[in-house]
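Participant: With the sequence up front, the predicted model follows.
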Amino acid sequence: MARAIMLQGTGSDVGKTVVVAGLCRAALRRGLKVRPFKPQNMSNNAAVADLPGEAGGGEIGRGQWLQALACGVPASVHMNPVLLKPQTDIGSQVIVQGKVFGEARARDYQALKAKLMAAVMDSWTKIGEGADLVVVEGAGSPAEINLRANDIANMGFATRVDVPVVLVGDIDRGGVIASIVGTHAILPDEDRAMIAGYIVNKFRGDVSLFDDGLTAITRFTGWRSFGVVPWLKAAARLPAEDSVTLERLADGERRALKVAVPMLPRIANFDDLDPLKAEPAVEVVFVPPGKPLPADAGLVVIPGSKSTIGDLLAFREYGWERDLEAHRARGGAVVGICGGFQMLGRTVRDPDGIEGRVREAKGLGLLDVETVMEPEKTVRNVTAHSTIFQTPLSGYEIHMGRTTGPDCARPAAIVDGVADGAVSADGKVFGTYLHGLFGADAFRARFLAGLGVSGAGSDHRAAVEAALDEIAEELERHLDCEALFSLAR
C-alpha cells in the first residue's frame, strides 16, 4: 500500500481541494507517483472518470478530477468512491464507485454510511496500487462530532487506515485560532491523536504577521505548524467544485460582453462557465435569487441542474422568465446546457417521478422541443463537432432524460456521430447536453466573435495546468513540504 497523508478542514470551503491539488502537483514535480483520494464528497459539480473499463464511465467530484490532472494521471472513479449529489434540501442522489446507488434523505444516509465503507476500502486499495504517495482530502470538518458514528469522510476513515492528518484552517473567514484550537478541544482522544499538525490557509498580506498566531495555536494544541499559505490568486483559474463559491462570483467586473448565469437552487457543473470567465473581455455574472437578470447582458447561460423541474419552477418564481423574455426581445442570445437545455423547451415531463412529486412542468418555450425524464442515466466522456461553427468539441455528458422536437432537426452538435441538442430558427438560442463545450478553444473563439468579442480562444487547458504549477510553487515556498511528505505513512 502506498504511503498516505490526509488533509481535513476546520470547516467546509477552507481550501482543502486546492491545497491537495497543489501538493499533488508538487509531489509530481519531485518525481513521485502520486494519487488523490476523497472517500466521500458532496457536490453537483461532477466529472466523468477518464479510465476505461471498471474505473471509467462513472461520476466523481470535479475536485478529484482536477487533483488527478495535478497528478498527471487519468481520473478514476476510485479517487472518489462516494459522491452525494443534492437534489432537495433534505436528500441526495448517492453515487458509489461512479454509478447511481440510490437516493437517501440526510437522516437515512447516516445509517447507510456503514454499508458504504466496504466500497471506500475497496477503492482505497485500488488507488494505492503502484503509487508512491496518496494525498487524501476530508469533507466538512472532523469537529462535527454529531456525525462521528459510522463516519467515512474524516476521522472514521483516518483511524480505519491509520493515515496521519493535517488540519487546514481558513484565516480569511476569521476566527482561525479558535477554529483550530476548538477542533483540538472537541475531538475524542483517538481522533485527536491522528492529527500531526496544521496549515493556515488564505492569508492576505505578509504571512510573518501571523507568527504570534502560530505560537498561540501550538501552545494550546501541541500541534506543529506546517506553514501559512498566502491567498492563491491562481486558484481563481481552477474549476470550482462547491456551490458555496457562487456567492463570491455574484459580482462581476465590467467588460466587453456580460454573461448572466442564474444561480439555480440545484445548479450543477457551473464550472462549464470557467473558460468564459477566463476571457479578459468577458464578464460572467452569477445572478442570485431575488436579483433580476441584468438588462445589459448580451448572453444568458442556463446551466446544468440536478433537479430540472424543481429549478424550472424556481426560475419562474424568481421572476427570471420575464427577464429572459425581455432579453430575447432585445435580441440577446441564450444557451442552455444539460438541465438548462431541458428548461428551454416547451415541456418537461417526469412520468415516473424520478426527480420528485411534480410530474410535469411548462418549459420556457424558447426551443420547440420537449423532454421526458427516463430512469437510465447517461454518463460518458465524448468527442463532438459543432454544427454551428464547424469546429471540434470535447466534453462529457451526465444527464437523465430524452429531448425531442422540431428544433432538434437543427442540432447544436454531433456527439460521437449522433445529433445532440437544438438550435432556434433565428440561431440566437441553442441547447446541448454537452458539458465542457466552452473549453474547446476554437469553438469559444468563434462563438464569442459572434457576440462581438474578438481575440478570444486562448488555450484554457494550458492555463489550468499553469495555475496548478503556480500553486505548487507557492506551497513549496510557504509550507514545509518536505516535512509534510515525510509525515506520510
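Facilitator: In hand now; what should we look at?
Participant: Going by C-alpha atoms from here, please, whenever you check contacts or count neighbours.
Facilitator: Noted.
Participant: Helix or strand next in line after the helix or strand hosting Gly310, which one?
Facilitator: Using DSSP states H and E, Gly310 maps to helix 308-317. For helix 308-317, the following helix or strand on the C-terminal side (DSSP H and E) is helix 320-329.
Participant: what's the angle between the host helix or strand of Val284 and helix 320-329?
Facilitator: Using DSSP H and E, Val284 sits within strand 282-287. Relative orientation of strand 282-287 versus helix 320-329 (axes from the mean of the first three to the mean of the last three C-alpha atoms, to 10 degrees): 150 degrees.
Participant: thinking again about what came up before, output the contacting helices and strands for the helix holding Gly310.
Facilitator: Where contact means 3 or more C-alpha pairs under 8 Å, 6 or more residues apart in numbering; DSSP states H and E, helix 308-317 is packed against helix 339-343, strand 360-362.
Participant: how about the longest one: buried residues?
Facilitator: Buried residues in helix 339-343, counting neighbours by 16 or more other C-alpha atoms under 10 Å, are found at Gly339, Gly340, Phe341, Gln342, Met343.
Participant: need the contact list for the fourth one.
Facilitator: With contacts defined as C-alpha atoms under 8 Å, 6 or more residues apart in numbering, the neighbours of Gln342 are Thr308, Gly336, Val348, Gly363, Glu370, Thr371, Thr403, Gly431.
Participant: try it against this one:
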Amino acid sequence: MAAIMIQGCGSDVGKSLLVAGLCRLFANRGLVVRPFKPQNMSNNAAVTPDGGEIGRSTALQALACRTPPTVDMNPVLLKPQSDIGAQLIVRGRRQGVMQASAHGRDKRELLQIAVESFRQLQSEAQLVVVEGAGSPAETNLRTHDIANMGFAHAADVPVVLVGDIDRGHVIASLVGAHAVLDDMDRARIRGFIINKFRGDARLFDDGLQTIESRTGWQRLGVVPWLHEAGALPAEDAMQLDQSLAASSGTSPGRRVRIAIPRLPHIANFDDFDPLRTEPDVELMFVPPGKPLPLDASLIILPGSKATIADLEFFRSQGWDIDLLAHVRRGGRVLGICAGYQMLGHEVSDPERIEGHQASARGLGLLDITTTMTGNKQLRAITGVDTATGSPIAGYEMHLGVSTGPATSRPFIRFANGATDGALSPDGLIGGCHIHGLFHTPTFRAAFLSLLGATSNNEDYSYRVERSLDAVAASLEQALDVDRIASIAKLTL
C-alpha cells in the first residue's frame, strides 16, 4: 500500500500540521487514509476508543482522516516527567519509565512493534502518512533511531524533508542535512518542502534552485504561513510559549480574566482552547517569574505530567501565596487532573512513579489527599457537572486516587452514577480528573455564566473541522500533490 513519511530539519518545523493537512487533503479526494507516528515525545495526549493513549497530534491527524484514533497510529509515546526521564507508553499502555540515557540504547524491540503497527494500518488504508520526530540530521541518535530513518528503512517508506523558513537558515538546514546523512539515508529522501513562508513565494525561487542543485532532491512546494491553523491544538509546550508571546497583554472590553499558571510539565493544555474563542474571556497562561493576576475571575490549575515536582515549582514561584489571596477575595479556583490533586492536603507517591520525591504538601483548598498508584485510568466519559447540572463529555487520563470528605460533594457525576472530583462547601473551589470539559458547549456556557460572562455557545469541534479543511485547501494550492502521490506510490 502507498505510504510517505514527512521528516523535518528540526523540531517545530510544522511536520504535525503538514501531516494533518495532507491526511485531510487525500481524505477529501475519497481515499482511505491513516496517520502514523512511530515514536512521539509529548505530554499532550489523547484517549483512544479502546482505552489507550496516543499523542494529541496523531489523534488530530486521525480526525483529519475522518477515522477514530487507534493505538497503532502512535505505538511508542514518551511523556517527559523529569529532566532525565519520561513515561514510556507502548501501544497505548504505560510500560514504566525510560531514562534519558536509554535513548542511545538498543530499541530493536520497539522498532519491531512500530513496524507491526504500521503494517496493520497499511492493511486497512490506501495511504499512510507518516510523521517523523525531531530531525534525521541528528546523526548522534541514528544508530538506535526508530523515529526517522531507522523506521523509514525498516518499513521501506520514502521520505520528504521539511525546512522551516520562518526561523531562518532554511537553505543551510536542508543542504546541511544532505551533507551529514549517510548515502542510504540521503537516498531515502525524495523531495523537500519549504514551510511557514510569509510573502510572495516567487521571491524564493533562487533558494529552491540552490537546494535542488546541492542535494538532488526535488522541490515539492512552498507552504505559506497557515493562519487558518489557529484553532488546531498545539503539539507541545514550546508552541504554547510561542503563542503566549504573540498574544501577551490585556484584552480591553472582555468581562472576565482566566489565569492558568504555566507549569514546567503542563499536560493536555488544549483543554482550554475553546476559552480562547470566547468574546467575554481573556485567557492568559502566566509564565514563571510573573505573579498570578489580582483581577482574575478564575484561576485554573492545569494537568501535569509530574504532579509533585510541579506543585513544588508552584510554591517556588510564590503562586501559592497569590492563589490564597485570590481565594480570600472570593475568586474561583478550578483544578483539572493533577491540578485537582494539588488542591488537596497532600500528594503522595510511595512507589516514586512520577519522580524521586515520595510526597508533598498540597495547597489545602480541598479536603482530599491523593496517592499515586501504577494503575493508570484511561477512558472516555459522559455525565453532568453537579454545580450547574450541565451535561459534559471528556476523558480521564491520570495516575493517582483522590479521597477525602470533599469528595462527598463531587464535581462530576458520570452517566453510570459514579462520581469524580470535589467542591468546597461554598462551591467556589472545585476540581476533577476530567479533561476536555470546556469543549462541551453547555458546560462552558454554564460555567462562564458563574463568572458573569456570556458564552458564544460554539461547538469548538466545528471550528477544528473548518481549520483542517482550510489547511488542506492551502496545501492543494502550495504543493505539487501529484508528485507527492507519485513518491508515495499512490495512484490518483
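Facilitator: The structure has been received and is ready for your questions. Note that the coordinates shown come from a computational prediction; the quantities given were computed from them, not determined experimentally.
Participant: picking up where we left off before, and after the strand holding Val284 of structure 1, which helix or strand comes next?
Facilitator: Next along the chain after strand 282-287 of structure 1, taking DSSP H and E as the criterion, comes strand 299-302.
Participant: how far out from the middle of the chain is the helix or strand just after that following strand?
Facilitator: Scanning forward in sequence from strand 299-302 of structure 1 by DSSP H and E, the next helix or strand is strand 304-305. Between the centre of strand 304-305 of structure 1 and the centre of its chain there are 12 Å (C-alpha atoms, centre = their mean, to the nearest Å).
Participant: Gly436 of structure 1 against Asp274, yeah?
Facilitator: No - in this structure, Gly436 of structure 1 is not within contact of Asp274 by C-alpha atoms under 8 Å, at 9.3 Å.
Participant: Tabulate the helices and strands packed on helix 308-317 of structure 1 (a markdown table), appending distance to Thr245 of structure 1.
Facilitator: Output for these, formatted as a markdown table (distance: least, C-alpha to C-alpha, whole Å):
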| stretch | distance to Thr245 of structure 1 |
| --- | --- |
| helix 339-343 | 20 |
| strand 360-362 | 29 |
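Participant: Would you tell me which of these gets closest to Leu484 of structure 1?
Facilitator: Of all those, it is helix 339-343 that lies closest to Leu484 of structure 1, at 42.0 Å by C-alpha to C-alpha.
Participant: And the strands in the stretch 51-200 of structure 1?
Facilitator: For the stretch 51-200 of structure 1, the strands defined by DSSP state E, counting those that start in this stretch cover 59-61, 82-86, 91-96, 99-105, 133-137, 165-170, 195-203.
Participant: what's the mean gap between the helix or strand following the longest one and the aligned bit of structure 2?
Facilitator: What it means is strand 195-203 of structure 1. Using DSSP H and E, the helix or strand that follows strand 195-203 of structure 1 in sequence is helix 211-221. Taken against structure 2, helix 211-221 of structure 1 registers an average deviation of 1.7 Å after superposition, with mean C-alpha distance after the TM-score superposition for structure 1.
Participant: so helix 211-221 of structure 1 aligns onto which residues of structure 2?
Facilitator: The aligned range for helix 211-221 of structure 1 in structure 2 is 205-215, by TM-score structural alignment.
Participant: go on, stretch 187-198 of structure 1?
Facilitator: On the basis of TM-score structural alignment, stretch 187-198 of structure 1 is assigned to residues 181-192 in structure 2.
Participant: what's the spacing between the matching stretch and its chain's center?
Facilitator: Taking the mean of its C-alpha atoms, stretch 181-192 of structure 2 sits 29 Å from the chain's own mean (C-alpha atoms, centre = their mean).
Participant: Contacts for it next, please.
Facilitator: Taking C-alpha under 8 Å, 6+ apart as the rule, stretch 181-192 of structure 2 contacts 136-137, 139, 149, 152-153, 157-163, 178, 217-221, 487.
Participant: Gln126 of structure 2 touches Leu31, doesn't it?
Facilitator: Yes - using C-alpha under 8 Å, Gln126 of structure 2 makes contact with Leu31 at a distance of 6.4 Å.
Participant: What sits closest to whatever residue of structure 1 lines up with Gly394 of structure 2 if chain neighbours are left out?
Facilitator: Under the alignment (TM-score structural alignment), Gly394 of structure 2 pairs with Gly395 of structure 1. Setting aside the residues directly before and after it, Gly395 of structure 1 is nearest to Gly436 in space (C-alpha to C-alpha, 6 or more residues apart in numbering), at 4.6 Å.
Participant: coming back round to it: winner for burial among the strands of the stretch 51-200 of structure 1?
Facilitator: Between these, strand 59-61 has the highest mean count of neighbours, a mean of 31, where neighbours are mean count of other C-alpha atoms under 10 Å.
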